[in-house]
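Engineer: the following block contains a protein sequence and its predicted model.
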Amino acid sequence: MLRGTLRTRRLAAVGLFAVVVMVPAGGARAGLEDELGRSEVRVLSAPYPLSPGVTVTGAALPERLERLGYQRIHDRPERPGEFFWGLDRFWIYRRAHDYDGERVEARLLGLELSREDGTVLGVIDADQRPVAAGGEGVWLEPEVLAESLTERRARRRPIELAQLPEHVWRPVLAAEDSRFFEHSGLDARGIARALLANARAGKVVQGGSTITQQLIKSRDLTPKRSFGRKLSEAVRTLEVEAEYDKEEILQAYLNHVYFGHLDGVGIYGLGAAARAYFSKAAADLDLAQAAVLAAMIQGPNRLSLVRHPQAARERQVWVLGRMEELGWATAGEVAAARGKTLPPLALSPPAPRGDRQLIAWVAEVVRLEAPDRFEEGRGFLVETAFDAALQDAATEVVETHLADLRREHPRLKNLPLSAAVVTLDARTGEVLVHVAGDPADPDDAFDRVRQARRQPGSAIKPLVLLEAFGDCNDDPLYPARRIEDGPITLELESGPWQPTNFSPTFRGTVTLRDALVASLNTPFVRVARHCGFEPTALRIRRAGVPLPEPAPPAFVLGAVETTPLAMARSFAVFPNLGERVRAVPVRRIARPGGSLVAHGRSGRRRVVDAASAYLVLDLLRDAVARGTGQAAALEGFTAWGKTGTSDERRDAWFVGGIGELLTAVWVGVDDGTPLGLTGSDAAAPLWHDVMARVAPSRPATAIERPVRVTTAWVQDDTGLRVRPHRPGSHEDLFRRGAEPLHRRLLRADEPVPVLR
């Protein structure tokens, strides 16, 4: 009865202003928090696809849902925001949300599971009917990565009012709007009461604005104060009160209210504040903790728990007194809460949602694609390609790995060690993960993924093979081709160049496959000389690594500078069977209401034929299985990739993938101080740990062998073709039409072909 009376009163008040509340097309009413988002900046992660082929634990589904604020229950969900993990079903009542300019309605989805290992076998709807994997809306809604492109903000931890104990949210009403459930949005009695209380106290202890007014003000991006703005705020306040339930308004307020800065990071929402100041979920706060957070709202920095604990404590005592005065807490409960000593706080440094470098990249894209909206500070929505859960996992892995390196290698202890990790979906170029420094340094703003130009060392060798297996002066090579590993001298304008191997020894004659697996240097110099240094450099440029013109011959050993992003993009040529992609951090930029401003720029371009790319990919699998990349091998997956170590062991690299998921890793020091570690030591283990989180989160993809790739048996010691299964022979891959000679076609006294 009370609810109906309040709603009627609010509608009548709105009528005085002749306000028309607009309802979205189709009659569906968006949630208040969705509506609030229409007037601000929001940077979203990509939705997580619910696809067969992953396991529940590998995809970290419960953790992903809990990040989104879903509640785990013990039976099939009956309302949005709940999930249930059964023996052979995983039910998710996915919430309604906006994405790609459309309203995606709430939907109950069931994942059919294998009882053996929890593998997702299929997706069904509420009526047990199959749902096409990858179909419309078969995903988890995006996370908010950032709500500002200029300010660092902590990850918002959305709360559901219905899941909060009353003693957690009541202190907020006691502090800010005790008549919230009685007024219609504007509270004349509250203003009069606040004026009287402030006069008696000789200072501001109460405000006159209602919670609804505060919510409207906090979401208004216009800083100018005027009578017109005040009137507009009043009208919008009444609109909100007429359209939305009180509980929905209060929940939106609790999820958006500002709680100050901690370690330079803005904290917005009760969930984020509970985690930042007390290292716990909002639902687990006791009365004393809830009251002190409510106390901070009036002046989050002036009443900071960290910088001004005494002022915060005094305000908390006042809030508790109001709780007792209003009958919302007993005298005993208030006395117990007042008697609790809050400091020392269990602070959890509020890592911002997305690192600074990632958000800076997004800001660059927005500035380029929507310069007017960006410069004028207007609201917009940015739908990125990033996977928020994987981003956090990779950040944690990088921080742990760098700490481990410092602990295991004392000489690194005092060095500003850093790292870069970037993960792409090779098919689309979409960037899933971007970690561009040491996560332990919150002030680090340098983007090593895009801006650090370092020597890749042997990580460039697979790109050299693109020309070797392709045109190569009309004499293409193949994996079993015999090549000399020995001293070599090239006469250059600057003088003779005598490259050596990482190890000072030579192996004599080896196959090209073994030369890559063991990362030998001199065979690759011979390959580039055979194919032509400039055609080889041109092919690498086309793949995405910007070599100088003309390129010095040492480029074949990685003695040129490039970025981790360029290396990742160029290695996409291998799983894409010869096509390069553009790196895509942003899928879509839209106005706050969802209408399109710009799409992310994607595109593919052929660099080499599919057969040549596949041959290199096969060698890269070998490099992980039995070569310098063994530290990257991941149980249950077929990994491929290549280590790299620059001169004097300054830079450590590993670039590779699992199927079409591709990750580039660099570890080093910005000023080039030698690490004393190789790519096998410092980069491959980091790649392994990152991909151990990334690979299980996506369905495994097999890269089909092109029709122009064939097999043949070759003699181990000559590389010539022989009959199948002949002793001392093995089967290898070849590009059709570029197979080696058959052994019987050579005279007995004719020398075996070796590239020298």
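Structural biologist: That came through, no problem.

Engineer: from here on, just use CA atoms for contacts and neighbour counts.
Structural biologist: Will do.

Engineer: quickly find the element holding residue 62.
Structural biologist: Take DSSP states H and E as the rule and residue 62 turns out to sit in helix 61-67.

Engineer: identify each buried residue in that helix, please.
Structural biologist: If you call a residue buried by 16 or more other CA atoms under 10 Å, then helix 61-67 has these buried ones: 61-62, 64-65, 67.

Engineer: check the burial of residue 182 by counting its neighbours.
Structural biologist: Using other CA atoms under 10 Å, the number of residues around residue 182 comes to 13.

Engineer: which SS state does it fall under?
Structural biologist: Following DSSP: H, G, I helix; E, B strand; the rest coil, we place residue 182 in the coil state.

Engineer: grab the nearest non-local neighbour of it.
Structural biologist: Nearest residue to residue 182 in three dimensions, chain neighbours excluded: residue 6, at 7.1 Å (CA to CA, 6 or more residues apart in numbering).

Engineer: please name the residues that touch the one you found.
Structural biologist: Taking CA atoms under 8 Å, 6 or more residues apart in numbering, we find residue 6 in contact with 182-184.

Engineer: and these as a markdown table, adding distance to residue 476?
Structural biologist: Listed next are the contacts of residue 6 as a markdown table, based on distance: CA to CA, whole Å:
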| residue | distance to residue 476 |
| --- | --- |
| 182 | 82 |
| 183 | 82 |
| 184 | 80 |
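
Engineer: included below, for side-by-side comparison, is a second structure:
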Amino acid sequence: MSKKSSDVVANKKNSNKNLKIKTLKQRFLSFLWSLLWKGSVAFCAFLFIAGIYFDQKIERKLDGPTWALPAQVYGRPLLLQRGELSQAQLVGELKLLNYRPVESVQSSGQFSVNQQQVIIYRRAFDFPDRPESALKIRVDFSQGKIASITDERRQNRDSIRLDPLLLARLDSDKIEDRVFVPFEKIPNLFVNTLLVMEDKNYYHHQGISPLAILRAFIVNFQVGRRVQGGSTLTQQLAKNLFLTPDRSLWRKFQEAYIAVLMDYKYSKDVLLEAYLNEVYLAQNGDSAIYGIGLASDYYFARPINELRIEQIALLVAIIKGPSYYNPRRNPERALSRRDLVLRKMVENNLISTADYKYAVADSLNLSKKRALNERANPAFMSLLYRELAAQVPRSVRNSNGLHIFTSIAPLAQKHAEFAVQKGVAQVSKDKQDDLQAAMVISDRQYAEVRAVVSGREVKFSGFNRALDANRPIGSLVKPAVYLTALDAGYGLDYHLNDKAIILKNGTGQRWQPKNYDRKFRGQVTLEEALIHSLNVPTVNLGMQVGLNNVISSLHKMGIQEKIKAYPSLVLGSISLSPLQVAQMYQPITMNGGYQPLTLIRSIMSNEGELLYQRGDRSEQVFSPQAVKELTNTLHKVTSEGTARSLRWRNPGQSFAGKTGTTNNLNDSWFVGFDRDEVVTTWVGKDNNTSAALTGSSGALVLFSYYMKQKIGK
């Protein structure tokens, strides 16, 4: 073959080879293109489907109730009015409400005291009847009572309410706990400080920040470990609301995608509000603290809008790592981080240099660790749960974020707890460590429970003696006997025999009642018999008016249990709890009107709708004249009768009341009342053995301590 022919063949082979290569390349490129566009279509379809799925999740979460908010339980708001309250009582209430004492009152939650004057900047609050704004007022005192109330416009006010104390949050699962704060009530300084520290470009990016992610990657790569994150606040919100805390690429993709969708659908303010109410900030026992509203209360015992500069800085610092910067466990670490936040605040012109120097010199100033848990007393919380179940419809109880307004008076509760602890320690004999007590404070005018204590360990949530300890009431029943007589037309000067008598009890056995001092006086007036709590004349009176009529009176006074008509009834053989006794005495203190004792005043929805309102109607069950005569006699009981030790125990104070003592001195009772409160007190032992105390040597002492606390002594 010639060289020319050979070259032709070779060229042909090369051409065929090149053609094959070209064909293979074309096929490969075609395959890649097919794979690319099909993959792109599939990916777009995936993004579309995932977008629909995530969008529905986002809408369900952010358009509906974002959180299952616990019900908030409030005490009664203190009503300031002329002629009421001492300066000491007002200051005591302000301290319980965590108002801050200052020299010059400038903002809500502050007060100052100057001789016979208290200046208060009342907090804004949405009361059940209407919302009221923050207001600066001046309260002047004269002769130990409020003389005038003047607001910031120099207008005289007859009365004004303070915001009520938040006592507890009812969270059924004990997992999450939060107080929702709307965006408009979050201080601008807090928002701006948070953005400086966590997401400077928050209002400029679209949910994710590629530059922040790249910067974090470079920094982490340089140091060989994760020291910086690139997530925006929107991404953090997406993770907190919808995702698990694992660090997989799939989770990061979901986080970014959800963040972009949320940023597209909702305003920056709405998302920031959600973030600040969702962020985890502490662990309080079994409950987690979520959101800056509850965290502000947990760390500083005050609402978020009252935080000082250094407190705002600390709360922002904690957001970075609630466990790592826990100020109670790691105070030095938290302080260092707080000071860094303060430096950033002054560098970004959020605060002045003078404010910075003042703030950085301050300590952490945390509230007591258990302050958040100590406002609620298990005794009145138990009564609250029972009343909710008995009086409030299930549909209301199951609503989200209820605001429950109660009649609990925080200062009265504090004084009652002190009186029980101090009083039991005082009356215990021979180291009676098993001596117990209970106390119920009720309001004379409105038939409301103001305070409940169920034992000497006032925060113990076990057996509730105030509600469940049914014990013989002894001579506490006698006013019911005498009221029956007075209501039937008997006079206080009516004479009763005080001579030995023998009766038969329910089993046919002979019963011979005796007076406590084992003496007989021949004849005594009805008034004398009650003042000195004489047994025999009381039995004679009970038999004359009729035991069934006495039982009828007890039912009118609110005792619902079936009572047998035994003669021993009139000496207190029936058993009642302290709360039932308080109910029994309520008509005596309400001019003969009956109204059930209650704790719940009203319930509002999270949106401000009134869902439940306590009824205020009372029923006249006894003659006002008969009740007046009885009350005057009970006043003499405390001045010259069985409770006369109150004259030297509480000089200058005026009371009416009745002692009660049961067989073998097992139970010591006293019910006393001044012009606005009824105090029911029991002292005894859970095993029903002798407490070795009469009504005057036991329960009356606790009553005395309470009344001393009430007037600030």
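Structural biologist: Looks like it came in fine. Because the structure is predicted, anything quoted here is derived from the model rather than measured.

Engineer: tell me which element the residue nearest to residue 182 of the first structure is part of?
Structural biologist: Using DSSP H and E, residue 6 of the first structure maps to helix 2-16.

Engineer: same check, this time on residue 438 of the first structure
Structural biologist: Counting by DSSP H and E, residue 438 of the first structure is found in no helix or strand.

Engineer: same question for residue 634 of the first structure.
Structural biologist: Judged by DSSP H and E, residue 634 of the first structure forms part of no helix or strand.

Engineer: same check, this time on residue 584 of the second structure
Structural biologist: Using DSSP H and E, residue 584 of the second structure maps to helix 578-589.

Engineer: one more: residue 496 of the first structure?
Structural biologist: strand 495-497.

Engineer: quick check, nearest of the buried residues of helix 61-67 of the first structure to residue 124 of the first structure?
Structural biologist: For the buried residues of helix 61-67 of the first structure, the minimum distance to residue 124 of the first structure (CA to CA) is 16.5 Å, reached by residue 61.

Engineer: isn't residue 431 of the first structure up against residue 423?
Structural biologist: Yes. Using CA atoms under 8 Å, residue 431 of the first structure is in contact with residue 423, at 5.9 Å.

Engineer: the more surrounded of the two?
Structural biologist: residue 423 (31 against 24).

Engineer: just give me the match in the second structure for that one.
Structural biologist: In the second structure, residue 423 of the first structure lines up with residue 441, judged by TM-score structural alignment.

Engineer: roughly how far apart are its match and residue 544 of the second structure?
Structural biologist: 34 Å (CA to CA, to the nearest Å).

Engineer: ditto for residue 333 of the second structure
Structural biologist: Relative to residue 544 of the second structure, residue 333 of the second structure is positioned 79 Å away (CA to CA).

Engineer: would you mind measuring from the residue nearest to residue 182 of the first structure to residue 213 of the first structure?
Structural biologist: If you go by CA to CA, the gap between residue 6 of the first structure and residue 213 of the first structure works out to 17 Å.

Engineer: list the contacts of the closest residue to residue 55 of the second structure other than its chain neighbours.
Structural biologist: Distances taken as CA to CA, 6+ apart put residue 261 closest to residue 55 of the second structure, at 7.1 Å, once the chain neighbours are dropped. Neighbouring residues of residue 261 of the second structure by CA under 8 Å, 6+ apart: 51, 55, 207.
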